[in-house]
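In: Sequence unavailable; structure follows:
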């Protein structure tokens, strides 16, 4: 064994020297190229020089990414080629009719490795068995297993294997690595035009989806092979491949040439919010591609890629399905990419394909195993150690939750950290609903100058603050006016941690970091003690006099009493942002608003989607009159699906938020009879309740009717208020954002 160890050390030394000669210092090379690229751009160099440097930089960044993937071990297995095996099918009979007429030979067999013989495997197996038999006192418990590949995979369910390893006490990291090895195997079969990929997946039982899968291999539709003697025509081995991850009924839905353009705005919003939306559209007839024809629902040119190019900027993957041979692969890849990246994907299917039967889509889909992302353990340990030292030496540290905690699935880990450290807990505005407001040390929303009272004072006076998943844009920073210092901050993103002005740690998952950090921090309640000393409870708005016009703050006083764990709040872009931020969410109450993309009219469609998905909650939405006019037709769909949402339409005669940012006549809109519009949608079909309120008394009656006799109905309450009735937060926020927008150009 000593000689083996010495040899391994020599090999490691040679590999390090080779890597240094071949690649040099990767980080220094990247920094050098970035500096050269900046110099070229500042000097106004021609496009070809800049492009050449950018290509070189892209290559180095790819090498760096591969380096981290290899260090993370488990993710590396998902890269193409790492866990692949090539197979050649050799005919066993003269006349080929089915796949069983071939003999598969794996090219990873020792016969295909230089310096090895095919007999090596047999000799090694014989020596192992001989050794076991020759040991008289087998105290070490030696044994041998003879495994057949297909039988092993047929007989063991992957989920069972994973749970069995966990039951036996194996480390979660080891389990994840084993499952990645199992699930990432790919066989490639030689055919006339190269290699045809075949991934190991699971065939679905025909009757009971919970029963163990009946067999292993799922081939791509049917793979064409040349016989070994090349004397006859190519034969097709028709082995059905079960679809994974997607419902075959989608392909049987009648489709028309694409009308996807109207939904691109919604897809862009989902991209900004890290939501895995699957956008499925009907494409041109497969025979029209390359025909130079002009079709309807296009911009009038024979180029059918214009829609695809539009979606490329707002989706992480695009699949154009215009033949059945690769339909399953494209669709599987699109959906798995959406789940892994938590971003929208675009799938276009030619309109003449859905009605065509195909063996691939003849069975039920089966679950697709996506190996979990894992932190690099060495980097994680270093990040936690550095962060703990940074926070433990501080006097008044605080925690602030951000919107990216959702995509990182780190909300529970954040709460665990808050419980362990004793710091006060705040939430950024776009993270409202992600941080539990019933937490004993929750101090409100941190939003700079428009924060919850006393929250900004505590956060900005702290000597250390940890932001989990933040997004600092002009809206969330109130026109870039936050009083934060970078050297005091720990910024935790879904897969990266930055401490002060450095260092930065990559390949560290947020939930792993927060969970581990909670075990290293000392209890420190100094900042929360300061908050307790200065906190003064807010009072309630005064009740209106009889017949007095309704005020917005009175409206939200009554809305607060409506909320429970069985409700969810949707806030439209505008003054509803600020009024809904003041609501205290009970445990279990949902909350959504779109701050990053800020699409006007977003909340109407969001109300429809949320209510359709969360059947156990009653959605309460707050929508401005201008926003409602953009997407009002979605109320018709709510009625069709018998939803019982409560919509408060705040009618103040225009786009109030835009007035505060940049006023002008374009912010004034034509007034509608909004309750009349909804009643027209209702048209006597289904359950619908509408009310138009101008006073507090009328508001109380409308709310009682919505929660009482009309609890199963769609309730639409139009609240008429004065055009200048806005929150003080909107006035402050609008003036600061307006100032940021009005900055003069820098001197050229």
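Out: Looks like it came in fine. Here the structure is a predicted model, which means the values were calculated and not measured. Residues are numbered from 1 along each chain as shown.

In: alpha carbons only for contacts and neighbour counts from here, please
Out: Will do.

In: Specify the local secondary structure of the closest residue to residue 714 other than its chain neighbours.
Out: Nearest non-adjacent residue to residue 714, counting by Cα to Cα, 6 or more residues apart in numbering: residue 644, 4.2 Å away. Per DSSP: H, G, I helix; E, B strand; the rest coil, the secondary structure class of residue 644 is coil.

In: so how many other residues sit close to residue 644?
Out: Per other Cα atoms under 10 Å, the neighbour tally for residue 644 reads 25.

In: mind listing what it touches?
Out: Residues in contact with residue 644, defined by Cα atoms under 8 Å, 6 or more residues apart in numbering, are 618, 619, 711, 712, 713, 714, 715.

In: how about CSV for these, with neighbour count added?
Out: CSV is the format used below for the contacts of residue 644 (neighbours: other Cα atoms under 10 Å):
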residue, neighbour count
618, 25
619, 27
711, 17
712, 17
713, 20
714, 24
715, 26
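
In: Okay, and which of these map to strands?
Out: Of those, the ones assigned to strands by DSSP state E are 618, 619, 714, 715.

In: nearest to residue 387, of those residues?
Out: Nearest to residue 387 among the ones in strands among the contacts of residue 644, counting by Cα to Cα, is residue 619 at 39.9 Å.

In: this is the other structure I want to compare:
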């Protein structure tokens, strides 16, 4: 193959990076590319209900696949609808490739007054907006250099774990270019650290740890995002040190590991964990992302002079900063230096750590409480399950559940866009099917669900079988905890959730015959609705073969008391309310 169309070149590069699903919404400026996606041997097109949901879904897909995800929108109206989802991926360090079909180069050159424009001849306005939430942009304007531009931005997406933007004009989709670049895979490996700088930082970090009596490891989000999980787990295993995680780092370390002690969230932390972490005389932070909800409103009590921070592109030891010394290269060398004293440290760790377990509270009555729900769910999950939570009660509640080995905790804790979890569940389920992983389980409140509920229809059309747990507590409980518990702005119009799965399914007796011979979608799955009002009902359902050996999409509506909230949420809400200074 000596030549290839530009659109096909882009798709082949995505396939080489491991992407198998492309999502988005059709529009007249992107349909030429959509033809190529549907005709591509390695890619599947999944059309979404809207562009915002498509971006959310791409976010979820990338988190599970560990590679880039692609979302395709049309110029102007489509790309702006997706922008909130792309911004969330930028904030949370997720590599989403946003491909925008734009008007032809001729129309742009003549500043034509086209639909989907602002009516002032500016065709660069939307790309300018996207630059604020993109690590790199490529606005293709000619065939020459198109392959190099595509390669450049895709490499940035992988290396920086952030979204990139590609504008592809309608007349360039089928333009031919050389296919030679495709013979060489993209070099997405992190550049090696400068040897002398790395050695110096390594020696200083090792000395801090080796001389400490109570060193501790704290794992955070960027260990996951920057593909450093194996290096991090090797450090934990071979150092023998106690390890904890942050909310954004949950499940980076298996929670049944003998060295794992639980979550550290600053002042929101349980006393046992708090004492161990805050008394550490050497704290090794791996991939720290110190947002308010990730740190208990910035309430870490860990002295800087005793802290070693390892990031993707720099390291900090005490008050010394080492630029261009990334954790990917540094971690294996630090592990090797710490390994000789593993057994000594492991013996000490076993004495200090209280194992994190799912313990049900002793409560009177059969009402489903937040305190009971989350550890009970922790007992329900199995290895390789995907567990998606929404910003709100489920995000904080699931922190109190011990999750099984090789499971994935999927949450948008930093960006916190309401409704994100429903769209993300579609992407997670698609990726889990491709990777042959376990069940996909969503936990979303009745309020959050309403923003993105349409994507349940896409799940059904795709034959996916997620377990959708809808927590019905009559509105926006997280907002009520922060402010205005009796205000009407925290109320919602109640849905009849019993009808949702049927509503989003195509009737079997369609009155309009359709030729669907071109479709590659799987057959829609069967569907089940469950309403649970008591601990006994939920306990029985969680033990059932239906939810253990899932053969259909299930919507489980869990009725809970308004005003009840997880303990961590209550503490965080108090801190957030105080910082907002509404009173």
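Out: Arrived safely. Note that the structure is predicted; figures quoted are calculated from it, not measured.

In: quick one: TM-score?
Out: Overlay of the two chains. TM-score (TM-score structural alignment, normalised by the length of the second structure): 0.79; 506 aligned residues with a Cα RMSD of 3.2 Å.

In: so who does the aligned partner of residue 694 of the first structure in the second structure touch?
Out: Alignment note (TM-score structural alignment): residue 694 of the first structure maps to residue 533 of the second structure. Under the criterion of Cα under 8 Å, 6+ apart, the neighbours of residue 533 of the second structure are 367, 368, 558, 559, 560.

In: what's the nearest residue to the last one if we skip its chain neighbours?
Out: Read that as residue 560 of the second structure. Closest residue to residue 560 of the second structure apart from its sequence neighbours, by Cα to Cα, 6+ apart: residue 473 at 5.0 Å.

In: What is the burial count for the alignment partner in the second structure of residue 306 of the first structure?
Out: Matched to the second structure by TM-score structural alignment, residue 306 of the first structure sits across from residue 125. Residue 125 of the second structure: 12 surrounding residues under other Cα under 10 Å.

In: Can you find the partner of residue 510 of the first structure in the second structure?
Out: In the second structure, residue 510 of the first structure lands on residue 327 (TM-score structural alignment).

In: gap between its match and residue 287 of the second structure?
Out: From residue 327 of the second structure over to residue 287 of the second structure the distance is 8 Å, taken as Cα to Cα, to the nearest Å.

In: of the two, who's got more company?
Out: Neighbour totals were compared for residue 327 of the second structure and residue 287, and residue 327 leads with 27 against 24 (other Cα under 10 Å).

In: Tell me who's in contact with that one.
Out: Applying Cα under 8 Å, 6+ apart to residue 327 of the second structure gives the contacts 228, 286, 310, 311, 312, 313, 314, 315.

In: could you redo the last one with a cut-off of 10 Å?
Out: The contact partners of residue 327 of the second structure, by Cα atoms under 10 Å, 6 or more residues apart in numbering, come to 190, 193, 198, 223, 226, 228, 231-232, 286-287, 309-315, 333-334.

In: Inside helices: which ones of those?
Out: 198, 223, 231, 232, 333, 334 (DSSP state H).

In: would you turn those into TSV with neighbour count?
Out: As requested, these are exported to TSV (neighbours: other Cα under 10 Å):
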residue	neighbour count
198	22
223	27
231	19
232	23
333	17
334	20
